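S.K.: Here is my input; please provide its structure:
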Amino acid sequence: MREKVLWRLLYDTAARAEEILSLNVEALDLEFRCARVISKGGAIDYVHWATATARLLPRPLAGRTAGPVFLADRRAPTSGSRAPARGDICPITGRGRLSYPRAEYLFKTASAELDPRHQGWTLHQLRHSALQHLAQAGRTAPELQAKSRHQHLAGLGRYVRLGEETSARVTAEADPAQRRRPR
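M.R.: Predicted structure coming up:
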């Protein structure tokens, strides 16, 4: 369930995996389907999710009101060089925050059968696919910029590859002769 919620949340928000993995329960607003994240560069931003995520998200929280949203499978060590910061431990379960490498490994393993190269996909590819699907659905560059929270429109170019069909459609729609009504 944890992975399903994580992957759905990453796709719905088109957020960076680090932002979602660093979420604490206190930063969630389940009623308004958004969360406060610390984005690249340290700015505080909000990410928003859809109905499917809203239905799944309460399950891994299991009534918790504090601590990391996504927890590791095991309890965190309490001392030594591998002991996480206190803020990265759930005060109720004692489990630590799910790490990026572990989340990436789980996603690659789960997606390997679907990947034509059988290597599995990265968490960052969820961001790519979310933005690409929004672009294919006709969302404008400023809308994609707002969703992805890119500072510059040029940064969206690597995510959005719309292809020949989009180019042909845009050309046909902009053709002045196409707009004239036949007599």
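
S.K.: contacts and neighbour counts: CA atoms only from here.
M.R.: Noted.

S.K.: And the helices in the protein, which stretches?
M.R.: 2-13, 17-21, 51-56, 58-61, 100-111, 123-136, 141-148, 164-174, 176-179 (DSSP state H).

S.K.: Dump these into TSV; add distance to residue 70 and mean neighbour count as well.
M.R.: Formatted as TSV, the helices of the chain follow (distance: least, Cα to Cα, whole Å; neighbours: other Cα atoms under 10 Å):
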stretch	distance to residue 70	mean neighbour count
helix 2-13	7	20
helix 17-21	6	20
helix 51-56	13	15
helix 58-61	8	15
helix 100-111	10	16
helix 123-136	15	19
helix 141-148	21	17
helix 164-174	38	11
helix 176-179	52	10
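
S.K.: now for the ones you listed, which one comes closest to residue 92?
M.R.: helix 58-61 (10.9 Å; Cα to Cα).

S.K.: what about residue 49, how many neighbours?
M.R.: 19 (other Cα atoms under 10 Å).

S.K.: my read: it touches residue 6, true?
M.R.: No - counting by Cα atoms under 8 Å, residue 49 stays clear of residue 6, with 11.6 Å between them.

S.K.: of all the helices of the chain, which lies closest to residue 86?
M.R.: helix 17-21 (15.8 Å).

S.K.: That closest one - contacts with which helices or strands?
M.R.: Contacts defined by 3 or more Cα pairs under 8 Å, 6 or more residues apart in numbering; DSSP states H and E place helix 17-21 against helix 2-13, strand 34-38, helix 100-111.

S.K.: here's the other one to compare against:
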Amino acid sequence: MSSDPVLQNYHLLPSVRGDLLVRLGRGEEAKLEFERAAELTQNIAERAFLLRRAEELADSGVSGPALGAAAEEFLARDELNAATIRSYGQTLRRLRLAVGDQLPLAALTAEQVARVFETAWGAAAAKTWNRHRSAIRSFCAWACLDDLAADLDRRAETRSRALPIGSAQLYEIWNRPGIPLRERALWRLLHESGAAVKAVLSLNVEDLDLDDRRARAAGTWVSWRSGTAGLLPELVAGRSRGPLFLTDRKPGPSRTPRDGDRCPETCRSRLSYERAEYLFKRATAALDPTGDGYTLRQLKPLA
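M.R.: Reported below is the predicted structural model:
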């Protein structure tokens, strides 16, 4: 294609080659391609952009770790929990697909990050935009880079307080057939205790005082009434330690949970907030006037 006379003076051809060479980590070659593209274009704005790309590669020296390897190392840190790894991984995966795993970190620019954000999340909700922005800032701080999200303004989030589920809908939830024991116990406990979802999901079997109908979680007491009291003994039967609410299956070898989040008797891990929320929304979609399903927070009764 490059030998075609029609394309000999077509500036987009060396520009595209330059982008591909950057992704392959061949910065010096990419710099020459951008400079050639700048010479060929007749558009002043395009020429300035292409020369800026070439200067960025020259200034960076295109040395040091590549984006893909750095992202993997960043996500492999022990202090990150599974939810954070998933969230950060989504952001970095989109960035890596856009600019290439082989791009040296020193060559990554705020302009490239801004283009990725506008393409991927320009129309996203403020909460989603801010989550990805926070992930990029955390990655930059860890990698000792300039804040590449500095030009991305944080969007204002508006949160409307969801009303508690009405008594008629609660009756339907409590009496719906086919609901697994784990879900029935979790939903009852959230409603009767009024405690935060994360606090309830953090409960361990050894935290429970079944006689006094209470448990210690996250520095506070969680108490319950007869509805929960009738379900917990069956839920904890045969278990003396480990998370109260467990996943359905044992985790795969690549997703081994921390010891504190694994049941020593069953080897299953603690139920995550995301999974518990999904199951509740799916089970209550037919009862919710919006059709989306209720959230676990809506089980908390009015004060």
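
S.K.: Tell me how they score on TM after superposing.
M.R.: After superposition, the two chains reach a TM-score (TM-score structural alignment, normalised by the length of structure 1) of 0.65; 123 aligned residues with a Cα RMSD of 1.0 Å.

S.K.: could the helices and strands packed on helix 17-21 of structure 1 go into JSON lines alongside distance to residue 117 of structure 1?
M.R.: Shown next, in JSON lines, are the helices and strands packed on helix 17-21 of structure 1 (distance: least, Cα to Cα, whole Å):
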{"stretch": "helix 2-13", "distance to residue 117 of structure 1": "20"}
{"stretch": "strand 34-38", "distance to residue 117 of structure 1": "33"}
{"stretch": "helix 100-111", "distance to residue 117 of structure 1": "11"}
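
S.K.: any idea how far the equivalent of residue 230 of structure 2 over in structure 1 is from residue 34 of structure 1?
M.R.: When structure 1 is aligned by TM-score structural alignment, residue 230 of structure 2 is paired with residue 55. Applying Cα to Cα, to the nearest Å, the value for residue 55 of structure 1 to residue 34 of structure 1 is 13 Å.

S.K.: So for the aligned residue in structure 1 for residue 210 of structure 2, what's the nearest residue that isn't a sequence neighbour?
M.R.: Structural alignment (TM-score structural alignment) places residue 210 of structure 2 against residue 30 in structure 1. Counting by Cα to Cα, 6 or more residues apart in numbering, residue 30 of structure 1 lies nearest to residue 54, which is 7.0 Å off, once chain neighbours are set aside.

S.K.: so that neighbour makes contact with residue 32?
M.R.: No - taking contacts as Cα under 8 Å, residue 54 of structure 1 lies outside contact range of residue 32: 9.3 Å.

S.K.: Mutual contacts of the two, please.
M.R.: Residues touching both residue 54 of structure 1 and residue 32 (Cα atoms under 8 Å, 6 or more residues apart in numbering): none.

S.K.: quick one, what contacts the nearest residue to residue 223 of structure 2 once chain neighbours are set aside?
M.R.: In this structure, residue 223 of structure 2 finds its nearest non-sequential neighbour in residue 214, 4.1 Å apart by Cα to Cα, 6+ apart. Residue 214 of structure 2 makes contact with 208, 221-224, according to Cα under 8 Å, 6+ apart.

S.K.: cutoff 10 Å now
M.R.: By Cα atoms under 10 Å, 6 or more residues apart in numbering, the contact list for residue 214 of structure 2 reads 193, 207-208, 221-225, 229.

S.K.: ok, now how distant is whatever residue of structure 1 lines up with residue 184 of structure 2 from residue 168 of structure 1?
M.R.: Taking TM-score structural alignment, residue 184 of structure 2 has residue 4 as its aligned residue in structure 1. Separation of residue 4 of structure 1 from residue 168 of structure 1 (Cα to Cα): 37 Å.

S.K.: what do you get for residue 64 of structure 1?
M.R.: 51 Å.

S.K.: returning to what we had before: is it true that the match of residue 184 of structure 2 touches residue 53?
M.R.: Yes - at 9.2 Å, residue 4 of structure 1 counts as touching residue 53 under the criterion of Cα atoms under 10 Å.

S.K.: list residues touching both of those two?
M.R.: In contact with both residue 4 of structure 1 and residue 53: residue 10, using Cα under 10 Å, 6+ apart.

S.K.: Tell me which residue lies nearest the centroid of structure 2.
M.R.: When Cα atoms, centre = their mean is applied to structure 2, the residue found nearest the centroid is residue 87 (1.7 Å).

S.K.: ok, that residue - contacts?
M.R.: 131-132, 135.

S.K.: Adding neighbour count and secondary structure as columns, could you present those in JSON lines?
M.R.: Shown next, in JSON lines, are the contacts of residue 87 of structure 2 (neighbours: other Cα atoms under 10 Å; DSSP: H, G, I helix; E, B strand; the rest coil):
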{"residue": "131", "neighbour count": "14", "secondary structure": "helix"}
{"residue": "132", "neighbour count": "20", "secondary structure": "helix"}
{"residue": "135", "neighbour count": "19", "secondary structure": "helix"}
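
S.K.: Closest to residue 44 of structure 2 out of the residues you listed?
M.R.: For those, the nearest to residue 44 of structure 2 is residue 132 (33.5 Å; Cα to Cα).

S.K.: on that earlier part again, show me the contacts of residue 214 of structure 2 that map onto strands.
M.R.: Counting by DSSP state E, the contacts of residue 214 of structure 2 place 208, 221-223 in strands.

S.K.: any idea what residue 273 of structure 2 aligns with in structure 1?
M.R.: Aligned partner of residue 273 of structure 2 by TM-score structural alignment: residue 100.

S.K.: who's in contact with that match?
M.R.: 17-18, 20-22, 106, 123.

S.K.: how much space between it and residue 106 of structure 1?
M.R.: Distance from residue 100 of structure 1 to residue 106 of structure 1, by Cα to Cα: 10 Å.

S.K.: And residue 164 of structure 1, by the same measure?
M.R.: Taken as Cα to Cα, the span from residue 164 of structure 1 to residue 106 of structure 1 is 34 Å.

S.K.: do the same with residue 73 of structure 1
M.R.: 12 Å.

S.K.: And residue 256 of structure 2? What does it align with in structure 1?
M.R.: So residue 256 of structure 2 corresponds to residue 83, using TM-score structural alignment.

S.K.: again, but for residue 16 of structure 2
M.R.: By TM-score structural alignment, residue 16 of structure 2 lines up with nothing at all.
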